[in-house]
Structures are given as structure tokens and as C-alpha cells.
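Participant: What would the 3D arrangement of this be:
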Amino acid sequence: MTVSGTYTWLGRSLRLTGRRAAELTHAAAVYLGIAVLVTVSLSFVVPSLRDQSQQIHAALLISLKPGSVTDDGSGLSLAERLSGGQVDLSSGRGAADDGAAADEEEPQTFADALSALDSFSIPGVTKVQSQALRSYIARKYRIAHDVAGVLIHTVFAVAPEKDLDPLLVLAVIAIESRYNPFAESHVGAQGLMQVMTKVHQDKFERFDGGAEAALNPIANIRVGSQILHDCIQRRGSVTGGLACYVGATGPSDGGYGAKVLAERRRLSLASGIPPRL
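Facilitator: Down below sits the predicted model:
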């Protein structure tokens, strides 16, 4: 090989090495930039996730603990009182109730209701209709069959207390949270019926845990149903009440009411239970 050929070969080798080094440096810079972005993002996200996980943990302890929300002095859990006939979930009153308002009855925990599911019945609804409704909700919204049963029975117990159609409440839950009890919106609406906890904090005071009970499915249904009832009374109609519930101040609710009413029709068709207008 001649001297000029040697220099040419060396030059090519150096240029190739330089390009590879530049590519390596560029790749390292890109990965370093990604690492920095991830680190910065996590510094903002992790505290929020930690707070949310603590909130969910607290709510789970409230909703799943074996005791009742308040103690009636009997020493029995709600499940034991249900099995003994002391509490009728369909009416929200005890067997020895003297006519006191249902809202004064002790709120139940989700775990108690789940354990007593087999003893529940819905007045005016056949077992076939109840099972069809449960299957529809469990399949469409991908929740456990027993959980769907507890939510349905809770709604059919609570809604009449508030002069509401149970299928309407179930439809609101479907549109608001798709039956996710831990759902939370960017504005702070929480739970199955997406209750604005900060606005309605006083309504959770009678529940163990206060505002954290918004993630308790049964507490959320009770408070959400009360808010929906108040909205319908204020606006004078179901459609107006739904617009109020979603926070619409003008004539348009963005199609929210139509979605809820359409889902109520689907629930009725799937179960054979007529809407209570």
C-alpha cells in the first residue's frame, strides 16, 4: 500500500469513527433528556398518586370494615340484623320501626350488604327481572356479579326514599362513573354518582370518615340520590333535574340528560322492569 493510500484509509477510518462517536453522543443526549423529563414529571405526579392512594386506602377501610357506620347498641353487624329480620333493606327500616324516617336508619357498609346479598329482595320486582338487571350491569360495565347485585338492591332501597325511579339512579351511575366506585373527575367529583365532595361535604357528616365516605359505594348512592332529588324538585322535571345534576346553568346540558334517559331505557329493556315515571 502506498503512503497516499495509507493516509486515505486512515482518513476514512477517522471520519467513520467520528460519525459513530457523534451518533453515540446524540443517542446518549436523547436518553439523558428523556430521563430528565421522566424525573421531573414523576416529581409532580408521585405526590399526587400518593395522596390518591392514601385516600382510596382510607375509603376502603371505611367501606369494607366489618362494623357499621354507627353503632345502634345492639352489638350486631348489619348482616346479622338482616339475617335475623331486624332490618328490611327494601324499606330502609327495622322491623320494630315506629315510622321514623328512613334516613335516620343506620347507614350500612358495603361489606355487610355483600355478605347479606342472598337475603335481599326487591318489592315489585321478580327474581328473574332482578337477575336480568344484575347480569346486564355486570356484563356491560365489567364488575363482579355480586357487586352488581348489592348496588342494584341499594339503589332500589334508597331511590323510593327520595321519590326517584331506581332505574334513573342506576342510569346516572352508569353515565357518571361506569360503576367505578373510585372514579374521580378533574374537578373533584367522586364515586359512583360523581358527587362534588367539597360542595356537599355536610351531607357526608353522618357517615364514618366524613367526606372520605364519598368513595363508599352505599354512602355515595345515598348522597347522590339526595342531590338528584333536590335538583329535580328545584327544576320541576327529570330532564331539568339531570341538567342541574350535571351542573348545566343554561338550556343545554351537552346531551347529558339524553344519555342518562337512553341508558334507563336500555336497563328497562334488558330487565323487563318498567321505569317508574
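Participant: drop to CA atoms for contacts and neighbour counts, all remaining ones
Facilitator: Will do.
Participant: Can you tell me the element residue 128 falls in?
Facilitator: Here residue 128 sits within helix 127-141, counting by DSSP states H and E.
Participant: quick check, distance from that helix to the centre of its chain.
Facilitator: Its chain's average C-alpha position is 18 Å from that of helix 127-141, according to C-alpha atoms, centre = their mean, to the nearest Å.
Participant: which residues are in contact with it?
Facilitator: Residues from elsewhere that reach helix 127-141 (C-alpha atoms under 8 Å, 6 or more residues apart in numbering): 121-122, 143-145, 148-149, 152, 174, 178-179, 267, 270-273.
Participant: Buried among those? Need that as a selection in ChimeraX.
Facilitator: Those of the contacts of helix 127-141 that count as buried under 16 or more other C-alpha atoms under 10 Å are selected in ChimeraX with:
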select :121,122,143,148,149,152,174,178,179,267,270,271,272,273
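Participant: To check against the first, give me the structure of this:
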Amino acid sequence: MSDTQFDSLLRRWARGLVSQLGEVVHVSAIYLGIAVLVALMAVLVLPSVQDQARQAYVATLYALHPDGDQRSAPGASTVPAEEEEGLRPGTVPGSEPPGMEQLFAERRHSGPGARLEALQRQFDQMLLDNPDRLPLADISPAQFQALRSYLTRKYRIAQNVAGALIYVVFKEGRERGMDPQLLLAVIAIESRYNPFAESHVGAQGLMQVMTRVHRDKFEALGRGPAAALDPIPNVMVGMQILSDCINRRGSVQRGLACYVGATGPSDGGYGAKVLAERRRIALASGIAVAPG
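Facilitator: Next up is the predicted model:
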């Protein structure tokens, strides 16, 4: 082999080696970039996930022990003493300024807070008793059973839970002058009766209340933001928001557009979905749809 041929072969070998090394570096850079992106996403997302899990945990404890001290809840003995002071109904430790605990205690025993406590006790009793009729004069046992059966089958919720929610919605809805079947339809479209549902924009609970926006309404009930995951305060606040929307916009259709946050002429079909579900609920229960 001549020197020229040897040099040519050596150059080809060197180019091949450089090309292979370039590919290795390129692939390594891609994987390193992916690893960095995953690490950044973990740093950004994990605190939010932990906070949501904490809210769900606190709300669950309160739902199980609405009238008792959180420290007596199952498993509470495993919480460090320095954290126990923050575990009270509707509160995430460190989320409230000094003095809010006393304010919440006062509100729970007066005005809307007292009404919430009474409604919570009635809800709990309905869960335990699972009666075949509602203690409401304008709904027959047959209508109640038909409505409960519809919600149980369609949304896969327990029969006693469906019955207790129907009671709360009809009782509170009647008090506010609202159509209870419209409220049941809003819950169906918003969360499919999942009290722990949360949207990508932070709407929470049965009626998908924007907790950050309506924090003051939960505080008026004597609760903190975690109460959005508790069915009864969520429904009460959701009803108040929807009622305000309907009164402000002048009709149910426009009120629903307001509730879903539509600012233009179209609500993306939200109102049509809710009203269609209200018709299905009315048909299943045999309860006439309220005018308006």
C-alpha cells in the first residue's frame, strides 16, 4: 500500500470516528435536555400537587368529622404536634393570617356559618338514614326515589350520597328561589358529582368554584379555601355565584354563560348542555321544570 492510499484510508477512518462521536454527543445532548426539562417540570409541578393533596386530605378529615376536633380524626395521632395547631375545618396550615381562626369560629356560629352547620348535620343524617323520602312537602316519595335512582345509575354515586345531595340542593335551592333541578344539572355538567374534581384553571369541587376568586364567600361561611372540596360549602357557594349571575344577566341562559366565565356572545355550548341535562333530570324524576 502506497503512502497516498494509507493517508486516504486514515482520513476516512478519522472522518468516520468524528462522525460517530458527533452522533453520540448529539444524542447525549438530547437526553440531557429532556432530563433538565423533566427536572424543571418536577420543581414547578410538585409543590402544586402536594398543596392539592394537602387540601384534599384536610377537606376529607373535616367531612368525616364536621363537628369535632380534627385532632380526634382517625390517624390524627401521627401528625407532629407543631402541625396539629393548623389542622382545623377548612384550613391549610400557614394559609391564613393571624386572627382568622377566631374570625372563622365566630362566623361558624352566626349567619351563613350557622346555616352551613345546620345543613351539614342534616346532610350527615341523610347519609346515615338513607330514607326513601325527603322531608320536603313538595316532592313525593316516588319522585325522590326516581331522581335518586337516575343520579345513582348515571353518575355512579352511592344511593345515600345521591339522596343527601338531592335534599341539600332542594332545600337550599328553594330557600334561594332557584330551580333545584337546574342546580343538579350544573353539578352534573361541572363535575359529574365528583367532590374532588379540579379543572386545569383551578376550579374545584361539585360546582367547580374558582376558589381563589371566591375565597371571601367561603370565609363568610366560616371556612377556608380547602372547603371548596367539601360538598356542602361548595354547593352553597356555587348556588350563590349562579344566583348572582342569573340576577345580573336577567335570564337563566345568560346566567349560565356568566357562571362558566363566557365574556362573548358564545358560551361554547355550556348552557345548552346544562339545560338538556335539566330536562333529562325532570323527565326521570317526574318533577316539572321551573319556569325561567
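Participant: Any idea what the TM-score comes out to?
Facilitator: Remark: TM-score between the superposed chains equals 0.71 [TM-score structural alignment, normalised by the length of the first structure]; 245 aligned residues with a C-alpha RMSD of 3.7 Å.
Participant: Looking at the contacts of helix 127-141 of the first structure, which two lie furthest apart in space?
Facilitator: The most widely separated members of these, counting by C-alpha to C-alpha, are 121 and 178 (24.0 Å).
Participant: which residue lines up with residue 285 of the second structure in the first structure?
Facilitator: Superposed on the first structure with TM-score structural alignment, residue 285 of the second structure falls opposite residue 271.
Participant: Just tell me the aligned range of the following helix or strand past the helix holding residue 128 of the first structure in the second structure.
Facilitator: Next helix or strand after helix 127-141 of the first structure toward the C-terminus (DSSP H and E): helix 145-161. Residues 159-175 of the second structure are the counterpart of helix 145-161 of the first structure, counting by TM-score structural alignment.
Participant: quick one: the strands in the second structure?
Facilitator: For the second structure, the strands defined by DSSP state E occupy 203-204, 209-210.
Participant: out of the ones you listed, which comes closest to residue 140 of the second structure?
Facilitator: Using C-alpha to C-alpha, the nearest of the strands of the second structure to residue 140 of the second structure is strand 209-210, at 31.2 Å.
Participant: Show me how far the closest one is from its chain's centre.
Facilitator: 8 Å.
Participant: do stretch 173-180 of the first structure as well
Facilitator: Chain-centre distance of stretch 173-180 of the first structure: 6 Å, with C-alpha atoms, centre = their mean.
Participant: next one: stretch 34-53 of the first structure
Facilitator: Centroid separation for stretch 34-53 of the first structure versus its chain: 24 Å, with C-alpha atoms, centre = their mean.
Participant: and it, how far from the second structure on average?
Facilitator: When the second structure is overlaid, stretch 34-53 of the first structure sits 3.2 Å from its aligned residues on average, using mean C-alpha distance after the TM-score superposition for the first structure.
Participant: Which residues outside that stretch are in contact with it?
Facilitator: Contacts for stretch 34-53 of the first structure (C-alpha under 8 Å, 6+ apart): none.
Participant: Would you mark the buried spots in the helix holding residue 128 of the first structure?
Facilitator: For helix 127-141 of the first structure, by 16+ other C-alpha under 10 Å, it's 129-130, 132-138.
Participant: And for stretch 170-190 of the second structure?
Facilitator: Of all the residues in stretch 170-190 of the second structure, those buried under the rule 16+ other C-alpha under 10 Å are 170-173, 178-190.
Participant: Give me the residues contacting it.
Facilitator: 136, 155, 166, 169, 193, 206-208, 236, 239, 243, 273-275, 277-278, 281-282, 289-290.
Participant: Give the full set of residues in contact with the alignment partner in the second structure of residue 222 of the first structure.
Facilitator: Correspondence of residue 222 of the first structure to the second structure, assessed by TM-score structural alignment: residue 236. Applying C-alpha under 8 Å, 6+ apart to residue 236 of the second structure gives the contacts residue 172.
Participant: surely residue 219 of the first structure meets residue 213?
Facilitator: Yes: using C-alpha atoms under 8 Å, residue 219 of the first structure is in contact with residue 213, at 6.2 Å.
Participant: overlap in contacts of the two?
Facilitator: What both residue 219 of the first structure and residue 213 touch, as defined by C-alpha under 8 Å, 6+ apart, is the set 204, 207.
Participant: compared with the first structure, how much does the match of helix 145-161 of the first structure deviate?
Facilitator: Superposing on the first structure and averaging over aligned pairs (mean C-alpha distance after the TM-score superposition for the first structure), stretch 159-175 of the second structure comes out at 1.1 Å.
Participant: Please apply the same query to stretch 142-152 of the second structure.
Facilitator: Relative to the first structure, stretch 142-152 of the second structure is 1.6 Å off (mean C-alpha distance after the TM-score superposition for the first structure).
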